[in-house]
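Enquirer: how does the following fold in three dimensions:
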Amino acid sequence: MFTLTLAAALAAPPDAPSHEAANPLYKSLLETGLAVGAKDKAKLPAPTLPDGLDAAKQKDAINSLIKGDYSFDDFARNSTVAPQFIKLPAVAGGAPNAPARGVDVWFMVYGDLKALDDDKFLDRVMNSGRGSGQAKALTAADLTKRNIPAPEGKKEGFGHLEFDFLEKVHIRATGRSVWSRTPESVVVAGEIDPRFAGDADFPNQWQSIVKEGGATKLGPAQPWAGAAFYLKVTKLAEPAGALFCEQHVVFVEPQGWFGGENLLRSKLPAALQINVRNMRKEWAKAGK
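Expert: I've put the predicted structure just below:
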């Protein structure tokens, strides 16, 4: 949903550091959180599957997550239409007219974790999960112009994203993303960068999508406080080839987005299902 334009993941040596040590943005989102108001911070939840679990503990953690909704065998089916598990948890903080929201999604794909080393494949996977819209990677010159140090290497990047959310809101936002990799998993963490608030070329803003008389137009641009996420893809010990994906998102929802309607619960699950299925199709093509 809020996946940003990302740089490629680096192959990790056997003694690769933990994600918390290698990925400062991921560590910050877990320990400090996203600013969702003048004083409030919303932390992202710890991963369901941390590194270091054996096959039995991985399965126990997944079963605890999906208990009462799916069996492990059903959830772990090697199928494009296998289930995904979605939660919309309450998130404290934010202003009364712009509360914080949370979205958590878990699902399985089948493939080789090393496929994420391929820039082109990685691009297709992330775009399939993003849905419709446009993305532009910021250049070193773009960053220098704004007194932002250009990242070194491929594990950090900046991108500007423009997309429609639930056919109600048009969003433009600039984010920073950071990758890290261990022998067991890959993590990408991202956040809407507040340094681009009010930027002339790459602003963080939203506009209502207004449909009148068969025509569609956009309302006035409003500043957006933004969002943060991380995606963790973990190789399972069993079944063979299974990758456990979990994405955790916190974002600010201005009241003007939906006018008080609870569209997240009514429309978001279907949109996420499409994104998950598209991502599985990309993994399936990579295995052929």
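Enquirer: contacts, neighbours, all on C-alpha from now
Expert: OK.
Enquirer: doesn't Leu122 lie inside a helix?
Expert: Yes. Under DSSP: H, G, I helix; E, B strand; the rest coil, Leu122 falls within a helix.
Enquirer: now it. Nearest residue, chain neighbours left out?
Expert: Leu116 (5.4 Å; Cα to Cα, 6 or more residues apart in numbering).
Enquirer: flag every buried residue along stretch 69-86.
Expert: Residues of stretch 69-86 classed as buried: Phe75, Ala76, Arg77, Asn78, Ser79, Thr80, Ala82, Pro83, Gln84, Phe85, Ile86 (neighbour count, 16 or more other Cα atoms under 10 Å).
Enquirer: straight-line length of it, end to end?
Expert: Length of stretch 69-86, first residue to last, Cα to Cα, to the nearest Å: 11 Å.
Enquirer: second chain to compare with the first, below:
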Amino acid sequence: MIGMIVSVGLAAIMGGADEPAASHEENTVFASVQEEGLTVGELTIRLDRPRFTDDQSASQQREALRDLAGSDRAVEGLLRSSVTAPFLLSLNDETVDGVTIRSGELFFAIQVDLDTIDPDALFGQSDSEPVEAGNMRFEAQVLDDPDKERIGSTSARFVHSKGRLLDRIGVESTARVSASRSADSVVVASETDRRFDDHERWPNRWWTIDRQGTSESTGPPERYAGGIGYAKLTRLKDDPKTVLVELRFAFAEPTNWFNGAPILRSKFSLIAQDQIRRLRRELNR
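Expert: All right, here's what the predicted structure looks like:
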């Protein structure tokens, strides 16, 4: 969804699977976010398939990078071994029935041996440290004992995320998360599980926050449609210590959050920058 999606991004796909699936074809959540997508009212948003695939040759990867970045010089900047190397973020909005579905894609590079990446360790374990960026706060908890009677038997992990947006909106949701690994890539995919809409402990809901000085009150909770997302980490074949991260996401933003204004959207670049640099620093350590 980097939690709630690089926080409303790297924070919406936090989690991982107990044991990554043997192949991406067996990753049911990865398939679902591309084929079923996110539906709100009459609108369905499906995530595009990855731009970088395991069967590409080194030259095909470079060609795809040039198409993405615009030039060889821009590619070199994107792949630069630096905490402050650039990233590429594009966003799209569609509105239906009082909700805007905000979707996007994010690309950046990290310097790491892909074989050492453990999806659980990279995207959060049983409890993750709270993430704060852009006057927002997110935290995620991997559910060790999800509601088996409600969801049945599954190999996916369930992650409950909570967020506080600009001190005006509170939101929480429970996502089904699954990871998979191939010889040259790792995928972590996430989707809000609507079976938890009215769950007693881990519901999908949002509420307003009204602050008056040092005190605050909250409005009545309303159901939240949630979001979908995946991250694909692909090893570059002509530079095996460089991994390209491709993040795609979509989530519902009710018009009543900010009266339809793109306030939250305007924070995405700041959140992405903060979380990507944090990730790179952690990998350097």
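Enquirer: out of the buried residues of stretch 69-86 of structure 1, which one sits closest to Ser208 of structure 1?
Expert: Ile86 (26.1 Å; Cα to Cα).
Enquirer: just to revisit the earlier point, quick one: the residue nearest to Leu122 of structure 1 is in a helix?
Expert: Yes. Assigned with three-state DSSP, Leu116 of structure 1 falls within a helix.
Enquirer: isn't it right next to Met126, touching?
Expert: No. In this structure, Leu116 of structure 1 is not within contact of Met126 by Cα atoms under 8 Å, at 10.3 Å.
Enquirer: how about the strands in the stretch 1-150 of structure 1?
Expert: Listed in chain order, the strands found in the stretch 1-150 of structure 1 under DSSP state E, counting those that start in this stretch are 34-35, 41-42, 85-87, 90-95, 98-110, 134-137.
Enquirer: include distance to Ala8 of structure 1 when you put these into CSV, please.
Expert: Conversion of the strands of the stretch 1-150 of structure 1 to CSV gives the following (distance: least, Cα to Cα, whole Å):
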stretch, distance to Ala8 of structure 1
strand 34-35, 24
strand 41-42, 27
strand 85-87, 27
strand 90-95, 31
strand 98-110, 19
strand 134-137, 12
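Enquirer: nearest to Glu238 of structure 1, out of those?
Expert: That would be strand 98-110 among these, by Cα to Cα, at 11.3 Å.
Enquirer: once aligned to structure 2, how far is the closest one on average?
Expert: Taking mean Cα distance after the TM-score superposition for structure 1, the mean distance separating strand 98-110 of structure 1 from the aligned residues in structure 2 is 1.0 Å.
Enquirer: hmm, back to that, between the buried residues of stretch 69-86 of structure 1, which is closest to Pro254 of structure 1?
Expert: Ile86 (22.0 Å).
Enquirer: in the stretch 151-288 of structure 1, mark out all the strands, start to finish.
Expert: Here the stretch 151-288 of structure 1 has its strands, by DSSP E, counting those that start in this stretch, at 156-165, 169-181, 185-192, 205-212, 215-218, 222-223, 227-235, 242-252.
Enquirer: quick one: average offset of the third one versus structure 2, please.
Expert: Once fitted to structure 2, strand 185-192 of structure 1 is off its aligned match by 0.7 Å on average (mean Cα distance after the TM-score superposition for structure 1).
Enquirer: the longest helix anywhere in structure 2: which residues count as buried?
Expert: Counting by DSSP state H, the longest helix found in structure 2 is helix 268-284. For helix 268-284 of structure 2, the neighbour count (16+ other Cα under 10 Å) marks Phe268, Ser269, Ile271, Ala272, Gln273, Asp274, Gln275, Ile276, Arg277, Leu279, Arg280 as buried.
Enquirer: tell me the residue in structure 2 that is farthest from the middle.
Expert: Gly213 (33.6 Å; Cα atoms, centre = their mean).
Enquirer: what separates it from Gly170 of structure 2, distance-wise?
Expert: 18 Å.
Enquirer: superposed on structure 1, what's the mean shift for the longest helix of structure 2?
Expert: Averaged out, helix 268-284 of structure 2 is 1.1 Å away (mean Cα distance after the TM-score superposition for structure 1).
Enquirer: chain center to that helix, what's the gap?
Expert: 13 Å (Cα atoms, centre = their mean, to the nearest Å).
Enquirer: tell me what angle it forms with strand 88-96.
Expert: Calculated by axes from the mean of the first three to the mean of the last three Cα atoms, to 10 degrees, helix 268-284 of structure 2 forms an angle of 140 degrees with strand 88-96.
Enquirer: helix 268-284 of structure 2 corresponds to what range in structure 1?
Expert: Using TM-score structural alignment, helix 268-284 of structure 2 corresponds to residues 268-284 of structure 1.
Enquirer: OK, contacts around the residue opposite Leu38 of structure 2 in structure 1 once aligned?
Expert: Using TM-score structural alignment as the criterion, Leu38 of structure 2 maps onto Leu34 of structure 1. Contact analysis of Leu34 of structure 1 by Cα atoms under 8 Å, 6 or more residues apart in numbering lists Lys41, Ala42, Lys43, Glu191, Ala227, Ala228, Val250.
Enquirer: residue contacts, the fifth one?
Expert: Residues in contact with Ala227 of structure 1 (Cα under 8 Å, 6+ apart) are Phe2, Leu34, Glu191, Ile192, Val249, Val250, Phe251, Val252.
Enquirer: ok, now the third one?
Expert: By Cα under 8 Å, 6+ apart, the contact list for Lys43 of structure 1 reads Leu29, Leu30, Glu31, Thr32, Gly33, Leu34.
Enquirer: separation between it and Asp201 of structure 1?
Expert: 29 Å.
Enquirer: and Lys39 of structure 1, by the same measure?
Expert: With Cα to Cα as the criterion, Lys39 of structure 1 and Asp201 of structure 1 are 28 Å apart.
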